[in-house]
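Colleague: the amino acid sequence is not available; the structure is as follows:
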């Protein structure tokens, strides 16, 4: 497994970055069909007042590349206009290219579906089309100083395996090859930028899933973590349980177990307070606890909340929890979670970010490449529950792979002075 296809670069910072995944108030991500720059500016104004420094932006792939050889110039221009509007408000921009999958809806171009059904990850023509699309978006923004870089796509690993109803099956080797090619395309379009990929938690928790922790931890400029407690964590441990309030921190530490660079950045790229698992009246507390616990981990690049604004009730068929995840309402009023984020931003402004190393590590017995027994790391799994028990005891546990548990150089580089196995946890 190669360590990276892009340089491990990161914008200079002395405090953690805070941002939001931008969900437009008018039309949700369908706003690209009726792009209104004034409405976008108003949305961004409401985010800037929270003190945020970046947004993550989602083009809809079928609208930007409706034919394999047609990447619509006007759509690309609108993306650049959005990025420029963000710059005017002091917001950096990360762009997710292949959308892909958003809030339970799939957005795939017609040239990959039904009569043109081809594997998204292995078909030569599809992969070449994806490469050109990512390269084009990256190149259009390469000269903008507020352009952070590309994320290949939003949780596109969900297309590769169950429980997706119609997956494009691939092997871990094919997944790695596809990721390397997509990252190289981003780098070709915008050399030296902060390019990465991002998966939902099947990569960490689902046995035999083709996208692996090693890929997440060794390919691209950072490791992306998407933390959602509706995955069984809140159901099992409750809204204020240690596992719930430290789920993001757990995923960060789990990710770091696979790092070959002990100071590789981890980006908490998606995290939110989903109702009813986190009731509305508890959202602010959950937000503060989640972020504070995440920032008790070293080498966190930043926190990007899902999402910026609520989804309008005028839009049908979303899962119920998707309507209320915003930091602001569809009228751009700040919600309790938004106020909590604003307080955190103010607290961290100008402060050095230097959490103490986590000196005790829980040993994970897993293959360092294929990540066997991933289900033990999932909510309810033996490893997950052991880590939670240690955290509840105040141990601030890290995670180390069994192959490194007696590697003094590896442990010293991470500041680990003691290891414990799940069987030894009370």
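Modeller: Right, received. Where do you want to start? Please read these numbers as outputs of a predicted model, since none were measured by experiment. Residues are numbered from 1 along each chain as shown.
Colleague: CA only for contacts and neighbour counts going forward, please
Modeller: OK.
Colleague: ranges for the helices of the protein?
Modeller: For the chain, the helices defined by DSSP state H occupy 37-48, 61-64, 73-88, 124-141, 172-189, 202-205, 213-218, 233-237, 242-245, 247-256, 283-294, 336-348, 382-392, 408-414.
Colleague: pull out the buried residues from the first one.
Modeller: The neighbour-count check on helix 37-48 (16 or more other C-alpha atoms under 10 Å) flags 40-41, 43-48 as buried.
Colleague: another structure for you, compare them:
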């Protein structure tokens, strides 16, 4: 169900959306959903000229016990999907929350006395897949459903730097991801179903979730791009690297694509005030959108996020109270005005010109090694930025150091293997 929005000139323009953070009660509002407040929030979001929202029902509320999926909670999700339809917005629903804005939302049947590995325990995986299927089935006939995304950066629970990781192998990560996507497809056969891994999958050498999984599984390749990953700290708030961070990341994702026209989705990008001054934000929004539009196969840009977290809520990192396009009172901010204007300009923009020379990214044996070379400050990142600054419009080319590590289905032997030709 890939439904691009027509541009004025008759060409196809990438879609624009917003990650919806409820203004009243944040995601705790799922505890006692207030449809009128949701409708007010979504009307404000729609006024920006976006065509979709991404929503985040909390996992412990949907499935408080391993064998209990609450019908009322599923109905609440449908209520929000229908409210979005009423203001002309399509919806992507995140399953398995998971992790949001520094807080974990893991059901009690996975913690303390009931601690199990969420990725490898057979009973847990089966129950989790049933939740994904039930959620998809609840929404399957909604005309404005785009699809489900598996988790919000659920892969962070497996990371070696997590305080209580759920370890697994690369093969187990692939099986878990495929199982969840199959469950989404069983519940909603026509949806665009994706997996939302955070950037450890792309940049952390020992991470079980890999770029190949993100690029091969699901109906689009999803990236979450944040300049507090070291880009802003290393290069500075108004640096060339900050302005072109998402363009680079999308080209990295495209390099792993098994098909030339696989959609790329910039599913999260925001303007963190831990890096940017408030006066930098409109520039950052405009440059991020303009440079992302230079990437072929870009399906859409979904901004984080709709509303600031209320300062009445405690223990959030300070930046979480500032990321909204609207403030906690519902007033549009400079970031919202800049995003609205960038969307309007994008409707008139010319299609991207062909990319230039390919920067090689060597990839070692499984689990994928050398990913850190692609991270901010890494050799591949640096080379791409130098070429981009010189006007080369570079792309990236993955080079396999061992033939048996090539993409699925490649049975060649011996020598290095490039997974895609130079563009």
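Modeller: Nice, I can see it. Because the structure is a prediction, the values reported are computed rather than measured.
Colleague: ok, back up a step: got the buried residues of helix 37-48 of structure 1 as TSV, with distance to residue 381 of structure 1 columns?
Modeller: Listed next are the buried residues of helix 37-48 of structure 1 as TSV, based on distance: C-alpha to C-alpha, whole Å:
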residue	distance to residue 381 of structure 1
40	43
41	45
43	41
44	41
45	43
46	41
47	38
48	40
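Colleague: residue 374 of structure 1: which of the helices of structure 1 is closest?
Modeller: helix 202-205 (4.8 Å; C-alpha to C-alpha).
Colleague: which part of structure 2 matches the closest one?
Modeller: Helix 202-205 of structure 1 corresponds to residues 200-203 in structure 2, going by TM-score structural alignment.
Colleague: what does the matching stretch contact?
Modeller: Applying C-alpha atoms under 8 Å, 6 or more residues apart in numbering, the contact partners of stretch 200-203 of structure 2 are 155-156, 159, 207-211, 371-375.
Colleague: among those residues, which one lies nearest to residue 316 of structure 2?
Modeller: After measuring the contacts of stretch 200-203 of structure 2 against residue 316 of structure 2 - C-alpha to C-alpha - the closest member comes out as residue 156, at 18.1 Å.
Colleague: how near is the counterpart of residue 222 of structure 2 in structure 1 to residue 194 of structure 1?
Modeller: Per TM-score structural alignment, the equivalent position to residue 222 of structure 2 in structure 1 is residue 224. Residue 224 of structure 1 is 12 Å from residue 194 of structure 1, where distance means C-alpha to C-alpha, to the nearest Å.
Colleague: cool, residue 89 of structure 1 as well?
Modeller: 21 Å.
Colleague: which one is residue 287 of structure 1 nearest to, not counting chain neighbours?
Modeller: Residue nearest to residue 287 of structure 1 in three dimensions, not counting chain neighbours: residue 337, with 6.1 Å by C-alpha to C-alpha, 6 or more residues apart in numbering.
Colleague: what is the aligned counterpart of that neighbour in structure 2?
Modeller: By TM-score structural alignment, residue 337 of structure 1 lines up with residue 335.
Colleague: which ones are touching its match?
Modeller: Neighbours of residue 335 of structure 2 in contact, by C-alpha under 8 Å, 6+ apart: 281-282, 285, 324-325.
Colleague: quick one: those as JSON lines, columns for distance to residue 104 of structure 2 and neighbour count too.
Modeller: Listed next are these as JSON lines, based on distance: C-alpha to C-alpha, whole Å; neighbours: other C-alpha atoms under 10 Å:
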{"residue": "281", "distance to residue 104 of structure 2": "28", "neighbour count": "22"}
{"residue": "282", "distance to residue 104 of structure 2": "31", "neighbour count": "20"}
{"residue": "285", "distance to residue 104 of structure 2": "28", "neighbour count": "24"}
{"residue": "324", "distance to residue 104 of structure 2": "20", "neighbour count": "30"}
{"residue": "325", "distance to residue 104 of structure 2": "24", "neighbour count": "29"}
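Colleague: which single one of the residues you listed is nearest to residue 331 of structure 2?
Modeller: Of those, the one sitting nearest to residue 331 of structure 2 (C-alpha to C-alpha) turns out to be residue 325, at 8.6 Å.
Colleague: the closest one matches what in structure 1?
Modeller: Checking TM-score structural alignment: residue 325 of structure 2 goes with residue 327.
Colleague: which residues touch that match?
Modeller: By C-alpha under 8 Å, 6+ apart, residue 327 of structure 1 lies in contact with 305, 307-310, 334-339.
Colleague: kindly recompute the last result at 6 Å.
Modeller: Neighbouring residues of residue 327 of structure 1 by C-alpha atoms under 6 Å, 6 or more residues apart in numbering: 308-309, 335, 337-338.
Colleague: now these in JSON lines, with distance to residue 411 of structure 1?
Modeller: Conversion of the contacts of residue 327 of structure 1 to JSON lines gives the following (distance: C-alpha to C-alpha, whole Å):
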{"residue": "308", "distance to residue 411 of structure 1": "39"}
{"residue": "309", "distance to residue 411 of structure 1": "42"}
{"residue": "335", "distance to residue 411 of structure 1": "42"}
{"residue": "337", "distance to residue 411 of structure 1": "37"}
{"residue": "338", "distance to residue 411 of structure 1": "38"}
